[in-house]
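Q: A predicted structure for the sequence below; I have some questions about it.
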Amino acid sequence: MRFSAYGDEHGRYDPRLLRRLLGYLRPFVGRIALGLLLIVISTVMSLLGPYLIKIAIDSHIASGDLPGLDRVLLLTLGTYLVGGACFGAQLYLMGWIGQRVLARLRDQIFDHIQRLSLSFLDRQEAGDTMSRLVNDVDTLNQLFNMGLSSLPLDLCTLVGIVAAMLLLNVRLALLSFSVLPFMVASTIIFARRARKAYRLTRQKIGAVSADLQESISSVRVVQSFARERVNQERFDQLNRENRDANVGAAAVASSFFPTVDVLSSIGTAIIVGVGGALALRGEMTVGIIFAFLSYLTRFFMPIRDLSQLYNSLLSAMAGSERIFQLLDTPPAIEDRPGAIALPRLQGRIEFRNVSFAYLPGEPVLHDVNLRIEPGETLAIVGPTGAGKTTIASLVGRLYDVTEGAVLVDGYDVRDVQMASLRSQMGVVLQENFVFSGTVMDNIRYGRLDATDEEVIAAARLVNADSFIERLPEGYQSEVMERGANFSLGQRQLIAFARAVLADPRILILDEATSSVDTRTEQLIQRALARLLKGRTSIVIAHRLSTIRSADRIIVVDGGRIVEEGTHGELMARKGLYHDLYMRQYRAEAEEAESRGLAAGLDGTWAPRLAEC
C-alpha cells in the first residue's frame, strides 16, 4: 500500500508533521498559557535557591550571623515549596492536555478507519493498521507529556541559569560555557543517526504487529496443517529485525548521553579549578563557587532532558508520519456533494451495463444487466470466483462500479447518502462477526433503539430462541471474543435475528447457510419464508437445494450472467445450473450414504434424484 510521504530516505521529516501535531493543541491555548505561567514561577523559585544559599554562605555563615542565616534558610525553604507546588501543578495540567490530545487523535484515526473503503482495507494488513492506531499513537504520548512540560521548563531554566551565571561572574560563566560547542556538535551527529534509526523501529514494529494479527486470526488453519514451525520461523525473523532496529536506536542514544555527562564533568572541573584559584587570590567568594556549581549542575540537566526530548521527538515523528499517512488516505467511497437521503425504499434494484474490477485491468464483472422487482427473491449461483458476492456488494455501494450504474428505486447509488441506503439493507454473511458483550447486545446491533421484547421477537422469528433460551443466562449470556463459545450455526442464527430486527427493505444472504449443519439449516429454512416475505432479497447460495423456491435464479460464470430462470426452467435446459445442481446432489448423496443414511438404509435418495 503506497502512502503519501512526509520524509525521505535520508530520514529528514517534513516540518508539516510538527505543525500538524501542534495544531491539536489549539483548543487548549488558554490552559497551555496557564501552564507556562506556572513553569516560569517554578523556574524562578528554583533558581533563587542557589543564590540565596550563596548569600547565606558569604554574608551570614562567614560572619557568624545565625539569625540572618535562619531568615535566609526560611526564605530558601519558602521558594522551594512554592516552586515545587507550581511544578506539580503544571505537570498535572500539561499531562491533562496531552492525554486529551491523544484521545482526540485516536478517535480521529478510528473514525477514519471506519470510513475507509473496503478496497483499501482489502490491501492493507490489519496488524499494521492496528500498529498505527496503538503503537504509533503511543510514541506521541511521551512527546506530548514531555514536550508540553519539559520543553518550556528546560528552556526557561537554561535562560535563567545563563542570566544568573553572567550576573555572578562573566569570566567564569564564559569559561563554563566553553563546552557548549562540543555539546552542539554531538547533538548534530546524534540527530543525523537517530532519525533513520527511529523510522526503522516504527516500520519493524508495524511488521511484527501485522504478522501477529494474522497468526492469531489464522490459528485454526495453522494448527490444522501443522504449520506452527513455519509461522514461528517467520515471526522469529521479523522479531529479530525489530530487535536489531531497537538495539540500533539504543546504541545511538547510548553513545550520546555519556557524552553529555563527560562534558558536564569537564564544566564542573573548570569551575572548581578556575573558581578555586580566584577564591584563593581573594577575587571570588566561596558562595559564588557554590552557586556556580549548583547552576552548572542544573545547566546540564535540562540539556540532557532536551536531548531525551529530541530522542522522543524523532520516535514521535516516525510514528506521526505513519499516522498522518493513514489519515491522509481518502476514502474511495464517500457521499458525493449534494447526495440525497433516500426515502423508504420499495426495493427495486437494477444493474445497467455494469462492469467492475478490484484491480485495474482485471475485470470481475462484464456488462451485467439485471433487474430485481420489489419483494422478489433472486438467487445467484455459480462456480467459485464467478462474481456472485461482487454483485451483492455493489448494491450497498461497498465498492463503486467501474462502468455502468447500479440503481435502487431508480436512484443511482452513487448519488444517495450511503447511510440512508445501508440503513435499509440487511446482510447475513457466511461467517458473521459477533461482538463481545451479551447475546441481547449482539442482536440489538441491528437496531440500537430496539426494546428487549423486540429483540426476543426477532430471535423467535428465526428460531434462534431454540438455543438462546437454553443458555445459563439466556439473552444475557456473555459472548466471548469472536463468538468462540458458540457454534458456527448459532452465530449464524444470531446474525439472522440481527438482520430481522433491522427490518430491512433489501436483504442479502451471502452463503448464509453453507456452513451450518443440516438441523440448523432446517431451522433457518423455516424462518426464511417469513423473513423474505415482502422484502427484495438476494440469496447467494452454496447449497443449491436451499434456493429451489426462489422467484428467479441467475447463474453467473466468468463475471457474466449466463443463465436465468426458475429452478424448474433451468433444470429443464440442462445447462450449467443443471450440472452444478446434479454434481452437488450426488456429492450430498455420497456423504449421506457414508453416514449410513442414504438409499441403502432409507431409500430416499433415488426418488429425490428422479424428481430433479
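A: Thanks, I have the structure now.
Q: hey, let's count contacts and neighbours off CA atoms from now on
A: Fine.
Q: ranges for the strands of this protein?
A: Using DSSP state E, the strands of the chain run over 349-359, 362-372, 377-381, 403-408, 411-412, 425-428, 437-438, 478-479, 506-510, 536-540, 552-557, 560-565.
Q: Which of the ones you listed sits closest to residue 492?
A: Closest to residue 492 of the strands of the chain is strand 425-428 (C-alpha to C-alpha; 7.8 Å).
Q: helices and strands around the closest one, which ones?
A: Using 3 or more C-alpha pairs under 8 Å, 6 or more residues apart in numbering; DSSP states H and E as the contact definition, the elements that strand 425-428 packs against are helix 488-502, strand 506-510.
Q: okay if I get the ones you listed as TSV plus distance to residue 89 and mean neighbour count?
A: Shown next, in TSV, are the helices and strands packed on strand 425-428 (distance: least, C-alpha to C-alpha, whole Å; neighbours: other C-alpha atoms under 10 Å):
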stretch	distance to residue 89	mean neighbour count
helix 488-502	50	25
strand 506-510	58	25
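Q: another one to put next to it:
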Amino acid sequence: MGKIKKFIKYYGPYKKIFFMDMLCAFAAAGVDLLFPVVVRFLLNEAIAKGGGASASLIIKIGLLMLALYFVQYACNYFVTAWGHIMGARMEYDMRNDIFNHLQKLSFSFYDNNKTGQLMSRIVNDLFDISELAHHGPEEIFISLVKIIGSFLILLSVDWRLTLIVFAFIPPMAYFAFVYNKKMRSVFMRNRQKIADVNSQLEDSISGVRVVKSFSNENIEIFKFNKGNLEFLHTKEESYGYMGKFFSGVTLFQGMIYVITIISGALLMRTGSVKPTDLVAFLLYINTLLNPIRALINFTEQFQKGMTGFERFLDILNTEPDILDSEDSIEINEVKGKITFDNVSFRYSTGKYVLDNINLNVEPGETVALVGPSGGGKSTICSLIPRFYEATEGQILLDDIDVKNIKLKSLRKNIGIVQQDVYLFAGTVMENIRYGKPEATESEVIEAAKQANAHDFIMELEKGYDTYVGERGVKLSGGQKQRISIARVFLKNPPVLILDEATSALDNQSEKIVQDSLEKLSTNRTTFVIAHRLSTIRNAKTILVLTDNGIVEKGSHSELIKNNGEYANLYYAQFMDDDEMSI
C-alpha cells in the first residue's frame, strides 16, 4: 500500500485531467450499459406486445442511441488521447525524479551498479509505468461501473439467473489471484534479465575497440547470447503462466454462458423467464464479462507497471552516502590550504586503503604522490572533493572541515584533470564550456589558448563547432587531454588535482600537455599523481605511498639522497626509459 500511495502522488499535478478522464470513462461505460436496456425494451414492446411500439418511438430511440454513441466517441477520444498524455507527463516527472536522484548519489553507488541496468530502469521500466498510470485507474473504474451496473440490472431481469452467474465470480477471482502472484514474480525476473542484457550490450559497445583489437568478437557474442538466452527462458516461463491464466479465465467465461443458457431454457419451460428477458440477460452477461475480461487483460500490464515501479523506488529509496550537513556553509575566496588530520579510509568491504594519514599543504604548493598501485594515491585525491567520505579523521580546506562545506561550493573550487578523459558527445565549444556553463565564447577561446589547444582546434573542420564524437573518439589522446585542461582553465579553481594526466600520451603529446599543466598549476594548490617521475622533479613536496602509508616525504633531490623507496622507483624508471631510447 505504501508503494501504491507513492504511485498515486504522481497524479497530483494532473488532477483536472484525471477527474475528466474518469468522468468520460463513466459516461462511455454508461452508454454500454444502456444498450441492452434499450434492446430489452424494444423486444418487449415490438415483439412481446405484438408491435405495440410506434415507428416514431422506435426511430426516436434509435436517434437517441446514435446521439449517445457520438457522446461515447467524444469520451473515448478524451480517455485515449488525454489519458495517454497524462501518463506521458507522469512518466516525464518520474524520469526527471530518478535522473535528479542519480545525480545526488555518490561514487560508491555507481561502483556497485552497471550503467546498462540503470538505463533499463530509466527507459524500459518507466514506459510500462506510464501505461499503468493511464490505463490503471481507467480500466478499474470502467470495469467496476460495468460490473456493478450489470449486476443491478441483471437482478431486475431475473435474480435466480443472476445468482447463478455470480456464483462463478469468486472461484474466477481466486484463480486470477493465484496466477497474478506467479506472474508478478516472473515479471520481476524478466526485468532483471533484460537489464542484464542492456548492461552487456552497453559494455560491449563501449569497449568495441578493445574487443576488435583482441579479435574477441566471439567472446562478446557468447556472453550476449548467454544473457539473451536467460532472458528468453524467463519470458517463456512468463508466457506459460499467461497461457494458463488467460485460457483458464476463458474457460470460466464459457462455463458461465453454458450454465446461463441451460438454466434460462429450463426456466422458460416453466414460464418463469420470458424469451426477451433471456436475450437481454445474455446481452448483459456479455456486458458483465467484458469488464472482467478487461480487468484480466489489465493484469499483465499491472504486473509489468508495478514491478517497474518497485525497481524505480529501489533507486529513489537509495540514500546518497554523502550529503550536506544542516550547518554546511558556502566558501568564497578560497586560498587552497589542505590539511589531512589522522585520515583513514576503507571501502565498504576490505581492509584500510589509508591509515592515519597526516598532511599539511600550504596555498599554492604542489604536492606529488608517487608509489606502487594500490597505495592510496587516487583515494587521497578522491577524499578532498568528497567523492568518498573519510572513514576516520578530518580533511580541512582553509582550516574548515570539508564535511561542513556545501558539496557544490566545495567542488566548485576544485579542478580535476584525469588520465581517462571524458568528453561529452557534442562540440569542442560545448565540452570546454562545461567548466563554466555561463562563459562567453571569448572566455572559452582564451582558456583553449592557455591549454595550448587553440591552434589544433582551429585546424579542425569546423573549429570550435566540430563534433567530437562519443567520448571524444574523433580526437587524439593529446587533443582530448588539452580540451580537458582548457575546461579546468575556464573553471579557474584554487585547488587542482592531476591524476596521471600524461601517463597515456606519447612523448611529443606529453611535452605539450605537460607545458599546459605547469601553466595551469601556477599559483594553485596542486596534487599530482605521477607515473612518470620525470614530470614531478620540480614539485616542492613528493610523497611516496605504499601499503604502509606515507613512507617518504621530501623534494626530489632530498629523496634521491635518502636512497630509499623513491630512489629505487626513479632509477628503475630511468633505466627503463634509457633502454627504450637505445
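A: Thanks, I have it. In this text, all values refer to a predicted model and were calculated from it rather than measured experimentally.
Q: re earlier: now tabulate the helices and strands packed on strand 425-428 of structure 1 in a markdown table and tack on distance to residue 85 of structure 1.
A: Putting those into a markdown table (distance: least, C-alpha to C-alpha, whole Å) gives the following:
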| stretch | distance to residue 85 of structure 1 |
| --- | --- |
| helix 488-502 | 56 |
| strand 506-510 | 63 |
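Q: Of the ones you listed, give the one that comes closest to residue 257 of structure 1.
A: So among these, helix 488-502 is nearest, using C-alpha to C-alpha, at 56.5 Å.
Q: if we can go back for a sec, wait, which of the helices and strands packed on strand 425-428 of structure 1 is closest to residue 418 of structure 1?
A: strand 506-510 (14.1 Å).
Q: mean shift of that closest one relative to structure 2?
A: Here the mean offset of strand 506-510 of structure 1 against structure 2 after fitting is 0.7 Å, by mean C-alpha distance after the TM-score superposition for structure 1.
Q: same thing with stretch 193-211 of structure 1?
A: Here the mean offset of stretch 193-211 of structure 1 against structure 2 after fitting is 2.2 Å, by mean C-alpha distance after the TM-score superposition for structure 1.
Q: quick check: that stretch aligns to which part of structure 2?
A: With TM-score structural alignment applied, stretch 193-211 of structure 1 matches the range 182-200 in structure 2.
Q: For the stretch 401-550 of structure 1, which segments count as helices?
A: Remark: helices assigned in the stretch 401-550 of structure 1 by DSSP state H, counting those that start in this stretch are 418-422, 439-444, 452-461, 465-468, 488-502, 518-532.
Q: follow-up on the earlier one: which residues sit against the match of stretch 193-211 of structure 1?
A: 114-121, 125, 223-224, 227-228, 230-231, 234-235, 237-238, 241-242, 300, 303-304, 307-308 (C-alpha atoms under 8 Å, 6 or more residues apart in numbering).
Q: go on, stretch 63-74 of structure 2?
A: 24, 27-28, 31, 35.
Q: Kindly recompute the last result at 7 Å.
A: 27-28, 31 (C-alpha atoms under 7 Å, 6 or more residues apart in numbering).
Q: Please apply the same query to stretch 383-397 of structure 2.
A: By C-alpha under 7 Å, 6+ apart, stretch 383-397 of structure 2 touches 106-107, 322, 336-346, 382, 401-402, 410-411, 414.
Q: of those residues, buried ones?
A: 106, 322, 336-341, 343-346, 382, 402, 410-411, 414 (16 or more other C-alpha atoms under 10 Å).
Q: Distance to residue 101 of structure 1 added to the helices of the stretch 401-550 of structure 1, as JSON lines?
A: Shown next, in JSON lines, are those (distance: least, C-alpha to C-alpha, whole Å):
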{"stretch": "helix 418-422", "distance to residue 101 of structure 1": "29"}
{"stretch": "helix 439-444", "distance to residue 101 of structure 1": "31"}
{"stretch": "helix 452-461", "distance to residue 101 of structure 1": "38"}
{"stretch": "helix 465-468", "distance to residue 101 of structure 1": "43"}
{"stretch": "helix 488-502", "distance to residue 101 of structure 1": "36"}
{"stretch": "helix 518-532", "distance to residue 101 of structure 1": "47"}
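Q: Map residue 318 of structure 1 onto structure 2.
A: In structure 2, residue 318 of structure 1 lands on residue 307 (TM-score structural alignment).
Q: how close does that match sit to residue 352 of structure 2?
A: 39 Å (C-alpha to C-alpha, to the nearest Å).
Q: How about residue 160 of structure 2?
A: From residue 160 of structure 2 to residue 352 of structure 2 the distance is 77 Å (C-alpha to C-alpha).
Q: do the same with residue 523 of structure 2
A: 33 Å.
Q: quick one: contacts for the residue positioned nearest the centre of structure 1?
A: A centroid search over structure 1 (C-alpha atoms, centre = their mean) returns residue 133, at 3.5 Å, as the residue closest to the centre. Taking C-alpha under 7 Å, 6+ apart, we find residue 133 of structure 1 in contact with 106, 109.
Q: And stretch 385-403 of structure 1, what's buried?
A: Buried, per 16+ other C-alpha under 10 Å, within stretch 385-403 of structure 1: 386-401, 403.
Q: Same question for stretch 602-612 of structure 1.
A: Quick answer for stretch 602-612 of structure 1 (16+ other C-alpha under 10 Å): residue 605.
Q: if we can go back for a sec, of all the helices and strands packed on strand 425-428 of structure 1, which one comes closest to residue 417 of structure 1?
A: Of these, nearest to residue 417 of structure 1 by C-alpha to C-alpha is strand 506-510, at 16.1 Å.
Q: can you tell me what part of structure 2 the closest one aligns to?
A: By TM-score structural alignment, strand 506-510 of structure 1 lines up with residues 495-499 in structure 2.
Q: residue range for stretch 437-457 of structure 1 in structure 2?
A: Using TM-score structural alignment, the partner range for stretch 437-457 of structure 1 is residues 426-446.
Q: From residue 135 of structure 2, how far off is the aligned partner of residue 301 of structure 1 in structure 2?
A: In structure 2, the residue matched to residue 301 of structure 1 (TM-score structural alignment) is residue 290. Distance, residue 290 of structure 2 to residue 135 of structure 2, by C-alpha to C-alpha: 16 Å.
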